[in-house]
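Peer 1: For reference, the sequence and a predicted model appear below.
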Amino acid sequence: MKILLPILVLLTGAVGAYAIVANRPTLDIQPSKAEPPLVSVVQAEPRSVRLNVRSQGVVMPRDEIDWVAEVAGKVVRLNPDFVAGGFFEAGEELVGLDPRDYDQAIVAAEAGLAEAKRRLAQEQAEAEQARSEWQALGEGEPSPLILHEPQLAEARAKLKAAEAELAKARLKRSRCELRAPFAGRVSAKHVGLGQYVQSGEKLARVYATDVAEVRLPVSTDQLAYLDLDLMRRNGARAGPKVVLTADLGGAEQHWEGHIVRSEAEVDDATGLLHLVAEVREPYGRKYAQPLLAGLFVKAEIEGRERSGVFVLPLGAVNASQESLVVDADLHLHVRRLTVLRTEADRVLIGAGLAAGENVVTGGVQVPVEGMTVRLEAEGSKPEAGSKVLSSGF
């Protein structure tokens, strides 16, 4: 009996377990149906776009010279503004030299002129007397020597030389007052009060303030965006408008100018051509801050206007110049585009799209040609410039 009881319990459990398994309910398993991916799009619309060109450079004066003394002498006067950074007007005296030696030279030249005049008058009188005597006593035509013609020619030549000597002495005297050749600014000063300077010695480095220039390097590809008739012989005098920008005085400042010329040749080392922008009156009151020489500036050159351009966010075009386009049946397609150029936050497309087409800007991780997608509601599109296609397709 003790042996049968455990066996009976095991049999009862086995029968119960079988009954449970045999009578369990069946599950109706349905395969899951994945929804198409939700994508954001922008509608392609052609428009007119001005293809400006960006560059950068350093401001330089158009005219800058080493200002030198034209005569020798001791410096006896200095203009208070004749210092590094000082401004001056055209014709303003900046340096004065001791003129006494030159005053004495003028006196000597005046004496020489008086002597030459006296000598000419004497020769004229002697020539007149000789002619009268010949007419009274001689026969035939008198020789030039008898009429004192060579003596008269010599006296007249010496008079001209004396006049030139006086003019030269006065010119040297005037050069003791060293006056500015133009309105400008002192870059560097090389002379001091009491110093003796020689003719041709450098007094200062000065530059004109009426015009500033900036050399702007551009690639040969960028030249296609610019109207540069001035590069031709006898072309236009003024080229495209330029806006220069720099941080100055605690704020972003702007100055306006024009491209006035290009340099003679493309740099064979870099492949760049330098355009020269000109800004007139860089120190004028029309600007909040002056355009200082030596200032680093960014430049935006006005380019040609082109119509029929599609503007897409930066992330809507991959490195292979392809975009994803959704057709009317909500099918996805890879489209090859013609990219005009890529900017900081947008891509300009010249061909490859039609007006009204939906271009994907985000939502597709692994794009497959012909796959079905859903479109996000309008107004939920990402902003231009955001990197929205994470796969880079």
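Peer 2: The structure has been received and is ready for your questions. Keep in mind that what you see is a predicted model, and the values were worked out from it rather than measured.
Peer 1: from here on, contacts and neighbour counts on C-alpha atoms
Peer 2: Will do.
Peer 1: Could you give the number of residues near residue 310?
Peer 2: 23 (other Cα atoms under 10 Å).
Peer 1: quick check, it in a strand?
Peer 2: Yes - assignment of residue 310 by DSSP: H, G, I helix; E, B strand; the rest coil places it within a strand.
Peer 1: would you list every one of the helices in the chain?
Peer 2: Using DSSP state H, the helices of the chain run over residues 4-22, 100-137, 149-174.
Peer 1: list the helices and strands the second one packs on?
Peer 2: Applying 3 or more Cα pairs under 8 Å, 6 or more residues apart in numbering; DSSP states H and E, one finds that helix 100-137 contacts helix 149-174.
Peer 1: How far off centre is the helix it packs on?
Peer 2: In terms of Cα atoms, centre = their mean, to the nearest Å, the centre of helix 149-174 is found 53 Å from the chain centre.
Peer 1: in it, what's buried?
Peer 2: Buried residues in helix 149-174, counted by 16 or more other Cα atoms under 10 Å: 151-152, 155-156, 158-159, 161-163, 165-166, 169-170, 172-174.
Peer 1: Can you give me every residue that contacts residue 277?
Peer 2: For residue 277, the contacting residues are 213-216, 242, 257-261, by Cα atoms under 8 Å, 6 or more residues apart in numbering.
Peer 1: ok, now residue 72?
Peer 2: Contact analysis of residue 72 by Cα under 8 Å, 6+ apart lists 196-199.
Peer 1: quick one: which of those is most hemmed in?
Peer 2: Sorting those by how many neighbours each has (other Cα under 10 Å) puts residue 197 first, at 20 neighbours.
Peer 1: What helices and strands are in contact with the lengthiest strand in the chain?
Peer 2: The residue-count maximum for a strand in the chain (DSSP state E) belongs to strand 251-262. Packing partners of strand 251-262 (3+ Cα pairs under 8 Å, 6+ apart): strand 241-248, strand 272-280.
Peer 1: of the ones you listed, which approaches residue 113 most closely?
Peer 2: For residue 113, the closest of the helices and strands packed on strand 251-262 is strand 272-280, at 48.9 Å, according to Cα to Cα.
Peer 1: Put this next to the first one:
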Amino acid sequence: MAQESSTLANIARGLVALLILACGVAGMAAMVVYGTKEPPLVEPEPLRPPLVEVALVEPQEERLDIEVDGVVVPRREITVAAEVGGRVIGKSDVCRAGKFVRQGTLLIEIDPRDYDIEKRRLEEELKQAEATLEELHVEETNTQELVKLAEDALVLKRREIARLEKIAEQGKDYVTESQLDAERSNELVARNALVTLQNQLRSIQSRRGRLNAARDLVRANLEKAALSLERTRITAPIDGMIVRDFVEVDGYVAPGTMLAIIEDVSKSEVRCNLRMDQLYWIWNQGRNNETAPSVSGTGQDYLLPPTESTIVYKLGEQEYLWSGTLARYDGIGLDETTRTVPCIVVVDKPNEVRQQGESSASPARGPRALVRGMYVKVVAHAQLDTRLLRVPERAVQPGERGNRVWAVRPDTSGSASPNEGLLDEIAVKVISVTDEDALVRVIEGNLAPGDHVVVSPMVSADEGMRVRVVVQSENAR
């Protein structure tokens, strides 16, 4: 019985092995049969042109804004110095650093007593000189009268001698030689008296010249003394701010001692540096600028055409604006370190400030005036006579021959989709970059406002290559 059960188990295992083997053979047969069939043919999709993002080319207005950094400097500083020496007896409260003064305001007073005494002494000397001249005038008048009398007496003596000589010629004994000699002697006395008086008159006239010169010298010294007395009161020569003061009451000052420094605040200046490529546009617009200064000869070649400018000072998130004029060079030539040209912007009204977005000056919650030391931005508004275009900065690509942009032209072949076009390479020169836009001038090619230029990066690009176009949104720009 046990032997019979063992036999049945062996038969079962054999059947299972045969079944597994049969399934393996059937699988191999199926793979051989069905594996030799060819896969179905799938046609490849056609290559599509690369997708690029484009933006519109915009025209630039008739002016070009040139932005540079600058610093505010005083237009002029006046050094107030003592012109006479002495002890300081008074100092005005406004003669302090940081105070504003009006022209003519008394600042410092020097002890005037010595100069007042000198003035009064010279006034008395002048009176004495004028009195001496008056006495001389009287003496001259009297002498002139005596000269006239002496001349008349001499005439009478000569007539008497002539009458006696005529009688003697008639041979009569009425006139003797002794009488004639006596009359001739009297005539000599009268002549001598006349000559003496004439000499006195000439001496008086000579003395008059000397006394006039002495009086004029006293008068000049008196004017100098009066001027010195006046200079003991030092006043402000201009309207301005006291930058520094150097003396106090009871201090001694000598002629030339520095008393204070006053800064002229009626106008301000901004010192900035322009690159030569920026100056090109200033010079170019100056050719047609009616406000350019008229200077004969070669002097015009060394002047900067006046250019309207805006001064911008940023405080926090707010910007404050002043109107100015790019007026002149600060010296001549280029700065050796930066290779830029120093220039000066003149602000005629430094206290007229307006906030960004306002058209006229108004009280600002910020700086009320443009003062020295402010670091500002200068925007010079150059008038253009050359057409410029505004494109996104991303559209400008470097090339072997300089900068370039890729314009997308319509495909007129008729086989292109509506959103496809052909690339056109345009050589440009970048004039300036502001925010995310670049101002360019076309060097070679044709580019006009309203054209589309590529702003997205491209792996490769060739002239005439077909591309698909998607227009950049205004917000993205």
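Peer 2: Structure's in. What do you need? Every value quoted in this text rests on a predicted model; they were computed, and no experiment measured them.
Peer 1: what TM-score comes out when they're superposed?
Peer 2: After superposition, the two chains reach a TM-score (TM-score structural alignment, normalised by the length of the first structure) of 0.86; 383 aligned residues with a Cα RMSD of 3.0 Å.
Peer 1: ok so, going back, save the helices and strands packed on strand 251-262 of the first structure as a markdown table, and put in distance to residue 81 of the first structure too.
Peer 2: Converted to a markdown table, those look like this (distance: least, Cα to Cα, whole Å):
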| stretch | distance to residue 81 of the first structure |
| --- | --- |
| strand 241-248 | 24 |
| strand 272-280 | 23 |
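Peer 1: Which stretch among those approaches residue 120 of the first structure most closely?
Peer 2: Smallest distance to residue 120 of the first structure across those (Cα to Cα): 56.3 Å, for strand 272-280.
Peer 1: how big's the offset between that closest one and the second structure?
Peer 2: By mean Cα distance after the TM-score superposition for the first structure, the fitted strand 272-280 of the first structure averages 1.6 Å away from its aligned residues in the second structure.
Peer 1: Would you agree residue 191 of the first structure is in contact with residue 204?
Peer 2: Yes - at 7.3 Å, residue 191 of the first structure and residue 204 qualify as touching, with contact defined as Cα atoms under 8 Å.
Peer 1: can you tell me how far the equivalent of residue 380 of the second structure over in the first structure sits from residue 281 of the first structure?
Peer 2: Aligned counterpart of residue 380 of the second structure in the first structure: residue 301 (TM-score structural alignment). Distance of residue 301 of the first structure to residue 281 of the first structure, computed by Cα to Cα, to the nearest Å: 19 Å.
Peer 1: Looking at those two, which one has more neighbours?
Peer 2: Each of residue 301 of the first structure and residue 281 has its neighbours counted (other Cα under 10 Å); residue 301 has more, 23 against 15.
Peer 1: what's the nearest residue to the more buried one if we skip its chain neighbours?
Peer 2: Of all residues not flanking residue 301 of the first structure in the chain, residue 242 sits nearest, at 4.5 Å (Cα to Cα, 6 or more residues apart in numbering).
Peer 1: show me the contacts for that neighbour.
Peer 2: Residue 242 of the first structure neighbours (Cα under 8 Å, 6+ apart): 256-259, 277, 299-302.
Peer 1: now do residue 218 of the first structure
Peer 2: Going by Cα under 8 Å, 6+ apart, residue 218 of the first structure touches 55, 272-275.
Peer 1: Tell me the counterpart of it in the second structure.
Peer 2: In the second structure, residue 218 of the first structure lands on residue 274 (TM-score structural alignment).
Peer 1: what does residue 240 of the first structure give?
Peer 2: In the second structure, the residue paired with residue 240 of the first structure is residue 307, using TM-score structural alignment.
Peer 1: ok, that match - how many residues close by?
Peer 2: By other Cα under 10 Å, 22 other residues sit near residue 307 of the second structure.
Peer 1: what separates it from residue 143 of the second structure, distance-wise?
Peer 2: With Cα to Cα as the criterion, residue 307 of the second structure and residue 143 of the second structure are 78 Å apart.
Peer 1: right, and residue 362 of the first structure touches residue 39 too?
Peer 2: Yes - the criterion here is Cα under 8 Å, and residue 362 of the first structure meets it with residue 39 at 5.7 Å.
Peer 1: Just want to know which of these two has more residues nearby.
Peer 2: Shown here are residue 362 of the first structure and residue 39; by other Cα under 10 Å, residue 362 has more neighbours (23 against 19).
Peer 1: where does residue 118 of the second structure sit relative to residue 125 of the second structure, distance-wise?
Peer 2: Going from residue 118 of the second structure to residue 125 of the second structure by Cα to Cα gives 11 Å.
Peer 1: Which residues are in contact with the aligned residue in the second structure for residue 71 of the first structure?
Peer 2: Matched to the second structure by TM-score structural alignment, residue 71 of the first structure sits across from residue 84. When the contact criterion is Cα under 8 Å, 6+ apart, the partners of residue 84 of the second structure are 228, 231-232, 253-256.
Peer 1: Repeat that for residue 384 of the second structure.
Peer 2: 62-64, 281, 284-285.
Peer 1: if we can go back for a sec, give me the buried subset of the contacts of residue 242 of the first structure.
Peer 2: By neighbour count, with 16+ other Cα under 10 Å, the contacts of residue 242 of the first structure hold 256-259, 277, 299-302 as buried.
Peer 1: how about the strands of the stretch 51-200 of the second structure, start to end?
Peer 2: For the stretch 51-200 of the second structure, the strands defined by DSSP state E, counting those that start in this stretch cover 51-56, 58-59, 63-74, 77-81, 86-91, 100-101, 106-110.
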